[in-house]
Each structure stands twice: as C-alpha cells, then as structure tokens.
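Q: okay, structure incoming, though there's no sequence with it:
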C-alpha cells in the first residue's frame, strides 16, 4: 500500500533523458501504487492543450496507460503548466485538483499544493501569478495563435531567469524564493491539518514543525533536473527518495 507524489519534472524536448526516466517510472514503480499525485510543473512550459509537442503526446499516452491499469492519477497545476486544461486531462486520464486540496492518506488528512502560494516574500512573482491565473487573462491568451503563445512562454522563462539572477546578485535568492514560514503556519492553521506536501521550491526535505502547540510536518518534493525525486507514503510511513 503506497501512494506516490512527484512534482517539478519540467519536461520538455531539450531534456529527453528525464522524459524517458518518467516513462520508466510510470511503467514500473507507479503500476503498483494506490495512486499517483503530480503536484505541478510536470512540463517546463504549457501554452494550451492544442500544443502538438511530442513530449506532451508521450506524457498523455503514458499517464493514460497508467490510469487504464487502475492507478488513479491526480494533478495540481504549477507555475509552469497552469494552462493544462480539461482536454489534456481527459487525454491523460488524470483528475485536476484545486490548489490547495485536502486528501486522506491512509486515514490522515493531508494538505497538498504546488507550493508557489507559500512564497509570499517574492512579491514580484506573486503579482505575476495573480495576473496569469486570472480567467480573463487566460481566455485572451489562449485565443492567440500557437506561435504567439510559444513566444510568450519563451519570454516569460527568460524574465524568470533574469529575476532570479537579480535576487542572486542581491544575496536574496535563498530567502525570497523559499516559502515564508508565517504563510506556512497560517495555511496549516486555516485548514486545521498537521501535514502538508508541496513542491515548487526544489528543496527536498521533511520538516518537523510545531504550530499552535501541535506537531506538524511539511514535506517538500524534489525536482527532476538531474535525477528523479519521489515521495512514497504508506500507512504510518513516509520516504522521500531519489530515483
């Protein structure tokens, strides 16, 4: 009895070895899981469900095969693939969950989310996030030709790298791009839950916290840039490991 959690794969055509690793993971370990949760940034960029990329087609096929084998696949949108829609979800056989969502893991309620909403000290990013998550903005963006959307995604990636480089120069990269402890505390208190699982920060760890005189746990998933990262949750046990 094991439920698997992954995030921040950032799949694209430039890193085919990671896409291949993901495919093997789905065909092998994931086949025996109770469920698979993907907590955002499955793709490096996603500009709409009409994107004809080979990577997207491969992922949809592999996830559909897993779902058809009886393993539920759940997905939370990330900051790179927030435009993944119902059409792709149907192709992939996966269920899109709200961010955040509460799930029961072997009797224990757990809060799951991508994690970018916890990084409230990065004001510039939060302003950008509010803009692109606006339904009106998304509708206008998706109405543009595919080439224009791809160009925008490339510009956004360049701007993100420049923003991070600027933070690095100021010595603020580690603090600004990580979660804000007060936001983590407020989020757990709001939901009344003692365990949280998220990605986004690329800082894999299991943090033991005390919030409101209650023992809490914040589990951060790793990225898939240099290796795979998976959280295995079973009754009474959690293991965060690399592939």
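A: Everything's here; your move. Just so it is clear, the model here is predicted, and its values are computed rather than measured. Numbering: from 1, shown residues only.
Q: from now on I want contacts and neighbour counts done on CA atoms only, so please keep to that.
A: OK.
Q: which residues in this structure form strands?
A: For the chain, the strands defined by DSSP state E occupy 3-6, 35-38, 73-75, 94-96, 101-105, 108-113, 195-198, 205-211, 214-220, 229-234, 237-242.
Q: putting a second one here so we can go through both:
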C-alpha cells in the first residue's frame, strides 16, 4: 500500500531529460501498483491554456492517461505555473482536479494538501500578483488571447519571476511558520504536504497540544523527487536521470 506525491516538475522543452524521466516513472511498476498519484502543482514551466497544440502537453496527457487507464487515480492541484490548466485537459489526461487546501485521508490520517505558495505570506509582492491573476475575469481575459500571444506573455512572466526571485531574500520566499500553523488549525489536521519552495524535507512541529509534521516535496530540475506515503509513515526519495 503506497500513495505517491510529486510536484514542481517544471516540465519544459528545454529540459527533455526531465520529461523523459517523468514518462519513465509514470510507466514504472511502482506507479502502476500505487493506490493513487498526486501532482501538487507546477507540473510544467508554463501553462498557456488547454488548447495548447505543442508536443509537450500531448506527451503529458498520454503519460498520465496511461496511469489512469491502469486503474490508478491521478489527482492534480494547480500551482503558480499551471493555474490555467482546466477541465478540458484534465478530462483528456484522466486527471481529477483538486482545490488548493484539500484534505484527503491517507490510510486513516487526514492530510492537508497544498501547492505551498499561499503559505509564503512574507513575500507580499508575490501574494499581491497571485491574488490578481487568480480571478475568473483575469483568466478569461488571458485565455481569450491568441495562442501565440499567450506564449509570449508566459515567456515575459517567467522572466519577471526570475527577476523577482533573484532580488528577493530566500527567507522571504519560504513558508511563514504562522501561516503553516493557521492552515493546519483551519483544516483540523496535524499533517501538511506541499511543494513550491523546492526545499524537500520532513519538518516536525508542535501544533498547540499536538505533534504535527510538514512535508515539503522536492523539485525536478536536475533529478526527480517523490514522496511515498504508506500506513506506517512517509519518506522522500530521489529519482535519477538515466
């Protein structure tokens, strides 16, 4: 019995070896025998819409659909890079979409699932932009643009993101401890799994009178990272590029 979690793959044509690693992993016995696979955001470097006719979205859909066809449910929670991913692609890939902050029972332990960016409350500039771009009106306006215009917009957004990251202290871009505690209390649970920060670790913490844990998923920039949750606990594992 095992449930698998991945996040922050940032799949992009410029890093074909990571796309191949993703496809290879999804075709593995470990995935095909899992109880479920969760992808907690930033599956791609940039998502410009479900109508994207590039090769990469089709490869992603094919790989995920094969997992679903093998009888393994695949859950997807949008991140800050792919929040425009919608029901059209989800149906094509066999994905079940999740709201950020969903609580799922993992072998008898309710667990809060988040992408993680909402917890980075010290990064005020980022949170302001996030609030603006997540409105239905903004999404509709962007998706109404021609595909090539959206691709150009995504390229500019990535450049702006790199500039922001390069001039912002790392501590500001990490999660805020109070935000983590508040999220756990609001959900009424003692375990949180998230990505976004690219700082894989299992953190023990005290939540009022209870022991709690925060598990951070790793990114896939140079190699893969997967969290394996079983009835006895949770462990992070790396995946090597062959």
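A: Yes, it's here. This structure is a prediction, so every number in the text was calculated from the model and none was measured.
Q: got a TM-score for the two of them?
A: Once superposed, the chains reach a TM-score of 0.97 (TM-score structural alignment, normalised by the length of the second structure), with 238 aligned residues with a Cα RMSD of 0.6 Å.
Q: make a markdown table from the strands of the first structure and add mean neighbour count and distance to residue 87 of the first structure to it.
A: Below are the strands of the first structure laid out as a markdown table (neighbours: other Cα atoms under 10 Å; distance: least, Cα to Cα, whole Å):
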| stretch | mean neighbour count | distance to residue 87 of the first structure |
| --- | --- | --- |
| strand 3-6 | 23 | 22 |
| strand 35-38 | 22 | 17 |
| strand 73-75 | 22 | 13 |
| strand 94-96 | 19 | 10 |
| strand 101-105 | 13 | 21 |
| strand 108-113 | 20 | 22 |
| strand 195-198 | 22 | 25 |
| strand 205-211 | 14 | 34 |
| strand 214-220 | 17 | 29 |
| strand 229-234 | 20 | 27 |
| strand 237-242 | 14 | 31 |
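Q: in a markdown table: those, plus distance to residue 134 of the first structure.
A: What follows is the strands of the first structure, written out as a markdown table (distance: least, Cα to Cα, whole Å):
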| stretch | distance to residue 134 of the first structure |
| --- | --- |
| strand 3-6 | 26 |
| strand 35-38 | 23 |
| strand 73-75 | 20 |
| strand 94-96 | 18 |
| strand 101-105 | 19 |
| strand 108-113 | 18 |
| strand 195-198 | 22 |
| strand 205-211 | 32 |
| strand 214-220 | 27 |
| strand 229-234 | 31 |
| strand 237-242 | 34 |
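Q: nearest spatial neighbour of the residue nearest the centre of the first structure, skipping sequence neighbours?
A: Geometric centre of the first structure, nearest residue: residue 40, 1.9 Å, by Cα atoms, centre = their mean. Nearest non-adjacent residue to residue 40 of the first structure, counting by Cα to Cα, 6 or more residues apart in numbering: residue 78, 3.8 Å away.
Q: gap between the one you found and residue 178 of the first structure?
A: From residue 78 of the first structure over to residue 178 of the first structure the distance is 15 Å, taken as Cα to Cα, to the nearest Å.
Q: next: residue 237 of the first structure.
A: 26 Å.
Q: show me where the second structure has helices.
A: 16-26, 29-32, 55-69, 87-93, 124-133, 136-143, 147-166, 170-173, 177-187 (DSSP state H).
Q: residue 57 of the second structure: neighbour count?
A: 20 (other Cα atoms under 10 Å).
Q: quick one: contacts of stretch 143-163 of the second structure?
A: Applying Cα atoms under 8 Å, 6 or more residues apart in numbering, the set of residues contacting stretch 143-163 of the second structure from outside is 46-49, 52, 142.
Q: could those go into a markdown table alongside distance to residue 62 of the second structure and neighbour count?
A: What follows is the contacts of stretch 143-163 of the second structure, written out as a markdown table (distance: Cα to Cα, whole Å; neighbours: other Cα atoms under 10 Å):
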| residue | distance to residue 62 of the second structure | neighbour count |
| --- | --- | --- |
| 46 | 18 | 21 |
| 47 | 17 | 19 |
| 48 | 18 | 22 |
| 49 | 17 | 22 |
| 52 | 15 | 16 |
| 142 | 26 | 17 |
